[in-house]
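Novice: Attaching a predicted model along with its sequence, questions to come.
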Amino acid sequence: MTKKWWHGKVAYQIYPKSFNDTTGSGIGDLKGITQKLDYLKELGIDIIWISPCYCTPFADQGYDISDYYNIDPVFGNMDDMDELLAEAKKRDMYILMDLVVNHCSDEHEWFKKAMANPDGEYGKYFYIEEGKDGKEPNNWRSYFGGSAWEKIPGTDKYYLHLFHKKQPDLNWENEKVRKEIYKMINWWFDKGLAGFRIDAIINIKKALPIIDYCYTPDREDGFVQPQKMLKDAVGVGEFLTELKNETFAKHDAFTVGEVFDEREEDIPLFIGENGYFSSMFDFNETIFGKSKNGWYDCSPITPDDYKRCCFETQQRVGDIGMISTIIENHDEPRGVSHYIPSEDLSETAKKFLGTMQFMLRGLPFIYQGQEIGMENVNFTSMDQIDDISTRDQYKVAINAGLSPDEAFAAVKKYSRDNSRTPFQWDTSENAGFSTGKPWLMVSPDYKRINVASQINDPDSLLSYYKKLTALRKNPEYAETVVYGKTVPYLPEVERLMAFKRVGDNQTLLVLGNFQTKPQIVKLPSKCKKVVLNNVKNVEFVSDTEIKLEGYQALVIEI
């Protein structure tokens, strides 16, 4: 693998609306991010991905962009962005923004012009089709529920929106659209951006012709999930190659793709030596147990499922490229609540999960609050939920026959709002996030879980995450941690997550006891040195046997 500037780094995702509010508006802002750069630097962060802060009507929390060239006033202005870029550069930190170009907002200038004249030039910027027998052009379902088509008032025409109806899909088949997008991307690079996280990118290629493309319904609503169409869409690689050549490659940018449902043979195309992107996220764990019927039908992930999912990705990717590892993001519940059985949740277990993420081969992304162990929120009513996905899934559960209480219990544990509640800085009002009323409720556990209570405690989770980032950059181990092969060890042993990281001249063994009950593990060879440990003691039963406490995570050199 050709070494790149970003390989040994640690990345951090910020959801700006919930990170740090400096104005008292109840919404986080760009100045709030700049204010916390030193906190992030001390944590060991190099790359910061900021979820959308462009102009938006917030139909989907900023993923509906009305102006790609401006900052939404709730977050500040372009001077604030320029200041953030400059201050990050002073600290040798790199800023990524979200690249959301499968769709824009229905309040974007292009779409307004398209609606004024659907048959005109800007109508071709989108997918606009005649209805069929007085109904939608076909039966594709939106990711957010209901038809993926919205009727244009006063006509028999419909526009396509695979997401919210206020997120019309851009027509990538139109060269003018692609050129406009490339122009915008390069404009941001010229401002000093280091790269992008690329949103929902596989969706840019549709199976055509749209008008005749239908499937048998997969739910009672008569619609079919868009993933089926995407599997038949051919040619997305041509768009992605052009995108890379016209933008990313010219700037030595770091790009990480949100890629679902990729075929194994396509991994080299996405993140190989000359791949479309620098990296892509490992979603193997996050999609486990998901059901086409809806969240109410999801199967919980067990410790051994989690281990198997992680090892599958490591094997599939191998030496092809570098994956980006996560345990949570803005679209998922909190990782510690999702992957650790509720009865086992503890500081030790949280350290265990962080160790497993960081020691797998890949670029680790920390999501805001992960480093202090923020947990799922005990929502008590749908009135506390803002997320449109959760609201849709609640309706799906009701339509499937669940009672309101059952439906609420089913969806709240998967709600995206679990990860979107305000960041918990201290024990003051609103967890130190804002002096005003926060846009989304603060989790009631903020007095127990916050930065202030952990920052000076050497045994805290926050201090432990600093050890994890430091290990990745320690010259003694960096080559093995960043580039070493991942070799599963004793994968057949239940509730044990163990693997070797094998470098040219060094082997590290990672051991994790994925349960509260202690277990004795046989070592492949003698321990030369204990590199990292999430509990106080290491108990060697013999030269080649070790007793792991509940949720003990250990990194040793052998």
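Specialist: Arrived safely.

Novice: okay, CA-based contacts and neighbour counts for the rest of this
Specialist: Fine.

Novice: How about the contacts made by the residue lying closest to E109 once chain neighbours are set aside?
Specialist: Once flanking residues are discounted, E109 sits nearest to S66: 7.2 Å by C-alpha to C-alpha, 6 or more residues apart in numbering. By C-alpha atoms under 8 Å, 6 or more residues apart in numbering, the contact set of S66 is 54-57, 104-109.

Novice: any idea which of these is closest to Y367?
Specialist: Comparing those against Y367 with C-alpha to C-alpha places Y54 closest, at 20.0 Å.

Novice: Tell me how many other residues crowd the closest residue in space to that closest one that isn't next to it in sequence.
Specialist: Excluding its sequence neighbours, the residue lying closest to Y54 (C-alpha to C-alpha, 6+ apart) is I71, at 4.4 Å. For I71, the count of nearby residues is 20 (other C-alpha atoms under 10 Å).

Novice: Check the one 4 residues further on too.
Specialist: The burial metric for F75, expressed as a neighbour count using other C-alpha under 10 Å, is 25.

Novice: D119 too?
Specialist: 12.

Novice: mind listing the helices for the stretch 451-558 of the chain?
Specialist: 461-473, 478-483 (DSSP state H, counting those that start in this stretch).

Novice: Can you list the buried residues in stretch 133-149?
Specialist: For stretch 133-149, a neighbour-count test (16 or more other C-alpha atoms under 10 Å) marks 136-149 as buried.

Novice: dropping in the other structure now:
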Amino acid sequence: MKKKWWHDKVAYQIYPKSFLDSNGDGIGDLRGIISKLDYLKDLGVDIIWLSPIYKSPFVDQGYDISDYYSIAEEFGTMGEFDELLAEAKKRNMYIIMDLVINHCSDKHEWFQKALADPDGEYADYFYFRKGKDGNPPSNYRSYFGGNCWEPVPGTDKYYFHMFAKEQPDLNWENPTLRKKLYDMINWWLEKGLAGFRIDAIINIKKDLDFPNLEPDGADGLAGCWRMVENVEGVGEYLEDLKKNTFEKYDAFTVAEVFNMHKDELSQFIGENGHFSTIFDFSAHTLSDGAHGWYDAPDINFNDWRKTIINSQLQVQKCGIEANIIENHDEPRGVSRFLPEYARNPLGTKMLGTVSVLLRGIPFIYQGQEIGMQNAVWNDVKEYNDINTIDQYNLAISAGLSDKEALAVCSKMSRDNARTPVQWSDSDNAGFTTGTPWLKVNSNYKDINVQNQENDPDSVLNYYRKLVATRKSPEYKEVFTYGVFEPAYEDTEYVMAYYRVSDNQRILVAANFGKDAKTIELKFPVKKVVLSNIGKKEINEVSLKLDSCEVIVIECGE
């Protein structure tokens, strides 16, 4: 594998609205981020991914962009963004931004011009189609529920949107539009951005006939993602995008990719792939319901272990993926992947260790490093997320009671990851002196940065050791490029693997069960590298793992 500048880096995702508010308006901002760069540096972060900070009506929390060249005033100014770039550079840190180019906001100048002249030049920047017999052009259901087709006022046409109706899809068939998008991307890269996290990118290729599909729900609609799964040719667009933008700047790109065909992985992240990397969502899809959150299954340990192992074995044949426990679109990992008895500091450290030391670039989500958990939600009105409200209504229509529908949303809502970061045990968890835009998790007095800074055994200080171990001169090579080999797969509730290079073998072993487990060691113990219970030495022949214990061992020959 040709070595790239980003291979040995650790990334951290910031959801700016919930990170830190510096001016008391209840919304996190750039000034708040700048003030915490040293905190992130101490954690061992190299790359910071900012969720959207562009000008937006915030129908979908900034993923509806009305001006790609402007910073939303809620977050600050372009001058403050430039200051963030400069301050990050001083600390040898890199900034990447979200790139949302499957769709824009209905308030974007392009769409407003399209509405003003539905037969004109700008209408072709989008998908305007005539209805059929007084109905929409086809029976596609959007990701957020309801039909993908929205009437164009005063005409017999509809426009297409795979997400909210305020997020019209951009027509990638139009070369003029593509050129404008490329110009915008290059403008940001010229400014000093190190790259992008690329949102929902596989959706850019459409079946231009938009054929009706067999309904998969009581509403008579079919999920729009089925059209994406069945269409060919997205790779041509992705290569064109790469060659006209990212490739020129050696930019780091991490793509959000669902619905990829199984044989396409190397095309996406191989030596000359479309992107540097993509996120591994394989474990997260284990809780996908057949119809929605209301029939989402619990995650079974055996399925989770098997999924992680299979994904690692598959990916190392062709490239490097990005590993996550959680992000802004997922509930908190501690509440999702750990059984109730393990939702404590030991279990949190265990889950973090297993994830961060996998082969691939680790992405830590804000608050993960202190073990933030899902919040308790008492009323649907407490939610802000458009998707959660849709899923609540879907659950009600499926026959669930209000209490049952709330329980479903409490478990799966994206707002669990969007509650403000818990900086201290003071008012509003130290996030703001004003009224926070979204409620603070009620456990903030127990789980917060300030308390953990002062506790050498805290989750935060353990994460610092964990990241430092991965990046240390002694182990960086094996954790960056070492092969992943599964271990002890037949031992119930044990997740274990080796990372192996030409001259090193590291064992990572964790017990997700309630009872202690003993495993026979297959290699001599050279050194205990890391332990979440402070273990320094172990028996050379066998290893007893208590409940929620994880250990990292350098093996001898």
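Specialist: That came through, no problem. All figures in this text were calculated on a predicted structure; none of them were measured in a lab.

Novice: so what's the residue nearest to Y54 of the first structure up against?
Specialist: I71 of the first structure neighbours (C-alpha under 8 Å, 6+ apart): 53-55, 77-78, 81.

Novice: Closest one of the residues you listed to Y446 of the first structure?
Specialist: Distances from Y446 of the first structure to these, taken by C-alpha to C-alpha, are shortest for C53, at 25.4 Å.

Novice: K262 of the second structure: neighbouring residues, count only.
Specialist: So K262 of the second structure, with other C-alpha under 10 Å, has 7 neighbours.

Novice: Please report the distance of the residue lying closest to A72 of the second structure once chain neighbours are set aside from E477 of the second structure.
Specialist: Nearest non-adjacent residue to A72 of the second structure, counting by C-alpha to C-alpha, 6+ apart: K55, 3.9 Å away. Using C-alpha to C-alpha, to the nearest Å, we find K55 of the second structure at a distance of 41 Å from E477 of the second structure.

Novice: ok so, going back, kindly reformat the buried residues of stretch 133-149 of the first structure as JSON lines and extend each row with secondary structure.
Specialist: Below are these laid out as JSON lines (DSSP: H, G, I helix; E, B strand; the rest coil):
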{"residue": "E136", "secondary structure": "coil"}
{"residue": "P137", "secondary structure": "coil"}
{"residue": "N138", "secondary structure": "coil"}
{"residue": "N139", "secondary structure": "coil"}
{"residue": "W140", "secondary structure": "strand"}
{"residue": "R141", "secondary structure": "strand"}
{"residue": "S142", "secondary structure": "coil"}
{"residue": "Y143", "secondary structure": "coil"}
{"residue": "F144", "secondary structure": "coil"}
{"residue": "G145", "secondary structure": "coil"}
{"residue": "G146", "secondary structure": "coil"}
{"residue": "S147", "secondary structure": "strand"}
{"residue": "A148", "secondary structure": "coil"}
{"residue": "W149", "secondary structure": "strand"}
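
Novice: Tabulate those residues (CSV), appending distance to L468 of the first structure.
Specialist: Shown next, in CSV, are those (distance: C-alpha to C-alpha, whole Å):
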residue, distance to L468 of the first structure
E136, 52
P137, 52
N138, 50
N139, 48
W140, 44
R141, 42
S142, 40
Y143, 36
F144, 37
G145, 40
G146, 44
S147, 45
A148, 43
W149, 47
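
Novice: just those now: which is nearest D232 of the first structure?
Specialist: Nearest to D232 of the first structure among those, counting by C-alpha to C-alpha, is W140 at 13.5 Å.

Novice: Just give the closest residue to the closest one, not the sequence neighbours.
Specialist: W140 of the first structure sits nearest to V224 (C-alpha to C-alpha, 6+ apart), 5.2 Å away.

Novice: Alignment lookup: the one you found to the second structure.
Specialist: Counting by TM-score structural alignment, V224 of the first structure corresponds to A222 in the second structure.

Novice: burial of the residue nearest to A72 of the second structure, as a residue count?
Specialist: 22.

Novice: The one 3 residues further on too?
Specialist: Other residues within reach of F58 of the second structure, judged by other C-alpha under 10 Å, total 16.

Novice: can you pull the contacts of it?
Specialist: D64.

Novice: roughly how far apart are it and G79 of the second structure?
Specialist: From F58 of the second structure to G79 of the second structure the distance is 22 Å (C-alpha to C-alpha).

Novice: Also Y444 of the second structure?
Specialist: 33 Å.

Novice: and those two? which has more neighbours close in?
Specialist: Remark: of Y444 of the second structure and G79, Y444 carries more neighbours, 23 against 10, as counted by other C-alpha under 10 Å.

Novice: Confirm for me that the more buried one is in contact with G430.
Specialist: No: using C-alpha atoms under 8 Å as the test, Y444 of the second structure is too far from G430 to be in contact (9.5 Å).

Novice: which residues do the two both contact?
Specialist: With C-alpha under 8 Å, 6+ apart, Y444 of the second structure and G430 have common neighbours 422, 424.
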